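Novice: the sequence isn't on hand, but the structure is:
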């Protein structure tokens, strides 16, 4: 199950980076909104799964509330999920 959370966290991080650095410039500079809609929907689903899995793993990995907040905050910071994976999940799978 931890391996699934690692995969979701990496995919969520990649989708955030795609939105910020690929689809948003396409949308606002080149007026191509479709990539943003597709990646945005995927990112939304991945984000929700990430949040639910983080809450589930709070008890399984004995995280305190502060750690849970850090893990959740990592989902909205570019490259945050990659750091979170290394700090809190590496070696646990």
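Specialist: That came in fine, so what should we check first? Given the structure is predicted, the values throughout are model-derived calculations rather than measurements.

Novice: when you work out contacts or count neighbours from here on, use the C-alpha atoms and nothing else.
Specialist: OK.

Novice: now residue 26, nearest residue through space, not along the chain?
Specialist: residue 32 (5.3 Å; CA to CA, 6 or more residues apart in numbering).

Novice: the structure to be compared is supplied as follows:
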């Protein structure tokens, strides 16, 4: 049986990671060209980041995660490409049906 809290976190981790990378690309393009998509990508990434944090805290509350594991999942949201690793970590956890230590 899939844990809905971990599943929701897993579903938002990949788009959050993609939006973070796109925001970094848009920031570079803003400074090197006349292309300025930072306001739009900033808002998209901000909404996805807030959802990620809310879902991570909800998963921590509902799962038998240690403080170390929960901190690792939250830290992955601020590392470039961390969302991709978080998705793989959460997929493995969801598939095994138990908490995977970080």
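Specialist: Here it is on my side, so go on. Keep in mind it's a predicted model, so treat the numbers as computed, not measured.

Novice: send over the TM-score of the superposed chains.
Specialist: Put the two chains on top of each other and the TM-score (TM-score structural alignment, normalised by the length of the first structure) is 0.87; 91 aligned residues with a CA RMSD of 1.5 Å.

Novice: related to what we said a few turns ago, distance of the residue nearest to residue 26 of the first structure from residue 24 of the first structure?
Specialist: Noted for residue 32 of the first structure: a distance of 9 Å to residue 24 of the first structure, by CA to CA, to the nearest Å.

Novice: likewise residue 91 of the first structure?
Specialist: 35 Å.

Novice: sorry, back to before: residue 32 and residue 24 of the first structure - which one has more neighbours?
Specialist: Remark: of residue 32 of the first structure and residue 24, residue 24 carries more neighbours, 19 against 14, as counted by other CA atoms under 10 Å.

Novice: in contact with the more buried one, which residues?
Specialist: For residue 24 of the first structure, the contacting residues are residue 36, by CA atoms under 8 Å, 6 or more residues apart in numbering.

Novice: so what corresponds to it in the second structure?
Specialist: Under the alignment (TM-score structural alignment), residue 24 of the first structure pairs with residue 27 of the second structure.
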